[in-house]
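Student: A structural model of the following input is requested.
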Amino acid sequence: MESTNNIFTKMIKKIRTYGELVMFSHTLFSLPFALIALFIASNGLPRPELFFWIMVCLFAGRNGANALNRYVDQKYDAMNPRTASRHMPKGIVKSREVLIITALCYALFVFAAYQINMLCFYLSPIALGLFTLYSYTKRFTWLCHLVLGITCAGAPVGAWIAVTGGIDLIPIVLGAVVMLWVSGFDIVYGTQDIDFDRSVGLFSIPAKFGLSGALTIARVFHLMMWLLLIVVGILGSLGIIYYIGVGISALLLLIEHGIIDPGHRMKMNFAAYHINQLISTLLLITTAFDIFL
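Tutor: Okay, here's the model as predicted:
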């Protein structure tokens, strides 16, 4: 009979594996923008119970969507040398496990939305529809990056609705920020798979427009995103600390686009993921300081 310590160790290892499967660390993309919307809508923090259920919604929705994406893409991940070492192609995690994770996360998302308010509950199927749709978009449209961006944009919009029970211009602009930002760095990341996508018939902006065209589109998206960050500051009556964060984010975006090298995986991961995680965290911190100080 296994000792309690061995069982506990196996459970921790399995949880860590599931976290790697859904790329849990990538929560630092849309979550900070959801918190920014929450802070502005509340002019601080909402009541603890509401904050708790908003966080449950954000984590459940994001991780359920990522789990489903891994399931849907497993055939192509196995064919692509860049992704062949992922958990599902290697058989580390079974399809049944991933579908159970997705179902549990989706159910938790709807339950948490119900706990927040009825508008969030009624809108939850739309969010789940977007989560599910994105995983299939590369099969039929090169606009897949924008669908991902729109899906992630639901985080700040949903957080605002959770706090206020309604919609306003600020969350719409902040949602546009997230849409352009995520779409842009997803295009950057997708430049690594131009040849593969074309060879297997997958759709993407890099596959359609080539490396140069895709990077130009990504730069335009990020420029528009940065300009809209200024609009958010104006609409939200934010102060100098927020704009310092916006200014530093511009420098980080310039660094991101300056080091792009589709043939160098570490550089691409750093450009597409790490720098953007830093941008979202920086904007969250400077917004929080601006509001709470």
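Student: Only C-alpha atoms from now on, for both contacts and neighbour counts.
Tutor: Noted.
Student: quick one: the helices in the protein?
Tutor: For the chain, the helices defined by DSSP state H cover 4-21, 30-42, 48-72, 74-79, 95-116, 118-137, 144-164, 169-190, 194-200, 205-235, 240-258, 265-269, 275-292.
Student: could you say what helices and strands the third one packs with?
Tutor: The elements that helix 48-72 packs onto, with contact taken as 3 or more C-alpha pairs under 8 Å, 6 or more residues apart in numbering; DSSP states H and E, are helix 95-116, helix 118-137, helix 144-164.
Student: For the comparison step, fold the sequence that follows:
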Amino acid sequence: MTGALSAIRMWAEMVRFSHSIFALPFALMAAFLAGRNIVGRGWPYWGQLGLIVVCMIAARSVAMTFNRIVDAEIDARNPRTMHRPLPAGRMTKALAWSMLTLFAVTFGIGCLSFHVFYGNAWPMLLSGPVLLYVCGYSFAKRFTRWSHYYLGSAIALSPGAAWVAIHPGSLGFPAWLLMGIVTCWIAGFDIIYACQDIAVDQRDGLHSLPADLGPVRALWIARLSHVLVVAGLIWLATVANLGAVYAVGVLAVAVLLVVEHALVRAGDYRKVNLAFFTINGLVSIVLATAVIVDVLLAVPDTTL
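Tutor: Got it, this is the predicted structure:
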């Protein structure tokens, strides 16, 4: 039992389980928006929400575990990542592959459950392509400086998948807009995070905007990405019929993003972790809370 608990703790450390906070709230936002449209009462069924949480965490766990396996040798040469369980030798690749398989099976069962319990086969049919796409990010830095946007688009599948899970065979425009917002949001703060690894990426022939264009231009691209996030959130208010509570949430998110960029300057990355995890964790929680509360308080909307 002690060995199993130790393995679980190491795995959670390796895949940064706490970072699920970035994607999960957006999946729940999409679920509530889709639920309002299909059942006219403002929220999906509790069982559907539970399956969305399971599937999202499982898919992310597969992608992150695969990333750690593929990048183990690269991580071993990076002072920032060399102490992770795989490069440090605290976890074997065999155990990592076993954990990946476990979560891939969990994801598959969760997707199948939508078909079994709710008559929705789309999650099951799309489960394979989704896993392939999210795992593909692990190779993106080897080929393109725009890998930050691949990562963003992979995580952006979360709200799209949640919408389809609740509203079978349909992907409403609010879901597409949420996916674009998440893509730009994730890419923006991943660019900030990548500034820490400029020297290592250049040495190892890996691509990122900071490594290829320099931190000054890269940070301006990150700022532009987050301007697009705020613009997208304002647009979402109109297409999803969101009201005052949501507006307050968007204002708070805009302030948080300004603070995030104020914390990091080219050459000064001491506060990257604060900007990366704390600020963006707050962004996702504040925004999800605003959307869900606004949906529950609003008159049910049965139009797509």
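Student: can you count the residues close to the equivalent of residue 205 of the second structure over in the first structure?
Tutor: When the first structure is aligned by TM-score structural alignment, the residue opposite residue 205 of the second structure is residue 201. Using other C-alpha atoms under 10 Å, residue 201 of the first structure is surrounded by 12 other residues.
Student: nearest spatial neighbour of residue 201 of the first structure, skipping sequence neighbours?
Tutor: residue 139 (7.6 Å; C-alpha to C-alpha, 6 or more residues apart in numbering).
Student: Settle this for me: that neighbour is touching residue 202, isn't it.
Tutor: Yes. Between residue 139 of the first structure and residue 202 there is a contact under C-alpha atoms under 8 Å: 5.4 Å.
Student: How about the counterpart of residue 34 of the first structure in the second structure: what's its closest non-neighbour residue?
Tutor: Aligned against the second structure by TM-score structural alignment, residue 34 of the first structure finds its counterpart in residue 27. Once its chain neighbours are removed from consideration, residue 27 of the second structure has its nearest residue in residue 159; the separation is 4.1 Å (C-alpha to C-alpha, 6+ apart).
Student: What's the match for residue 229 of the first structure in the second structure?
Tutor: Using TM-score structural alignment, the partner of residue 229 of the first structure in the second structure is residue 233.
Student: got the contact list for its match?
Tutor: Under the criterion of C-alpha atoms under 8 Å, 6 or more residues apart in numbering, the neighbours of residue 233 of the second structure are 181, 250.
Student: And residue 216 of the first structure, by the same measure?
Tutor: Remark: with contacts taken as C-alpha under 8 Å, 6+ apart, residue 216 of the first structure is in contact with nothing.
Student: can you tell me which residue in the second structure aligns to it?
Tutor: In the second structure, residue 216 of the first structure lines up with residue 220, judged by TM-score structural alignment.
Student: tell me the contacts of the match of residue 34 of the first structure?
Tutor: Residues counted as contacts of residue 27 of the second structure (C-alpha under 8 Å, 6+ apart) are 52, 56, 158-163.
Student: Next: residue 50 of the first structure.
Tutor: By C-alpha under 8 Å, 6+ apart, residue 50 of the first structure lies in contact with 116, 162-163.
Student: What is the burial count for the residue nearest to residue 27 of the second structure?
Tutor: Using other C-alpha under 10 Å, residue 159 of the second structure has 28 other residues around it.
Student: And it, how far from residue 239 of the second structure?
Tutor: Noted for residue 159 of the second structure: a distance of 16 Å to residue 239 of the second structure, by C-alpha to C-alpha, to the nearest Å.
Student: Burial check on the alignment partner in the second structure of residue 95 of the first structure, number of neighbours?
Tutor: Under the alignment (TM-score structural alignment), residue 95 of the first structure maps onto residue 93 of the second structure. Other residues lying near residue 93 of the second structure total 18 when counted by other C-alpha under 10 Å.
Student: and what of residue 45 of the second structure?
Tutor: By other C-alpha under 10 Å, the residues close to residue 45 of the second structure number 13.
Student: Look up how far residue 123 of the second structure lies from it.
Tutor: Remark: distance between residue 45 of the second structure and residue 123 of the second structure (C-alpha to C-alpha) = 16 Å.
Student: who wins for neighbours among the contacts of residue 50 of the first structure?
Tutor: Of all the contacts of residue 50 of the first structure, the most densely surrounded is residue 162 (26 neighbours; neighbours counted as other C-alpha under 10 Å).
Student: need the contact list for the residue mapped onto that one from the second structure.
Tutor: Counting by TM-score structural alignment, residue 162 of the first structure corresponds to residue 165 in the second structure. With contact set as C-alpha under 8 Å, 6+ apart, residue 165 of the second structure has these partners: 31, 48, 52, 114, 120, 122-123.
Student: tally of neighbours for the aligned partner of residue 84 of the first structure in the second structure?
Tutor: Mapped onto the second structure by TM-score structural alignment, residue 84 of the first structure lines up with residue 82. With neighbours defined by other C-alpha under 10 Å, the count for residue 82 of the second structure comes to 17.
Student: wouldn't residue 82 of the second structure be in contact with residue 68 here?
Tutor: No. With contacts counted by C-alpha under 8 Å, residue 82 of the second structure stays clear of residue 68, the gap being 11.3 Å.
Student: Counterpart of residue 287 of the first structure over in the second structure?
Tutor: Alignment note (TM-score structural alignment): residue 287 of the first structure maps to residue 291 of the second structure.
Student: what about the spatially closest residue to that match that is not a sequence neighbour, distance to residue 240 of the second structure?
Tutor: Closest residue in space to residue 291 of the second structure, ignoring its immediate chain neighbours: residue 246 at 5.5 Å, by C-alpha to C-alpha, 6+ apart. Using C-alpha to C-alpha, one obtains 11 Å as the distance from residue 246 of the second structure to residue 240 of the second structure.
Student: the more surrounded of the two?
Tutor: Counting neighbours by other C-alpha under 10 Å for residue 246 of the second structure and for residue 240 shows that residue 246 has the greater number, 25 against 21.
Student: ok, the aligned partner of that one in the first structure to residue 231 of the first structure distance?
Tutor: In the first structure, the residue paired with residue 246 of the second structure is residue 242, using TM-score structural alignment. Using C-alpha to C-alpha, one gets 12 Å for the distance from residue 242 of the first structure to residue 231 of the first structure.
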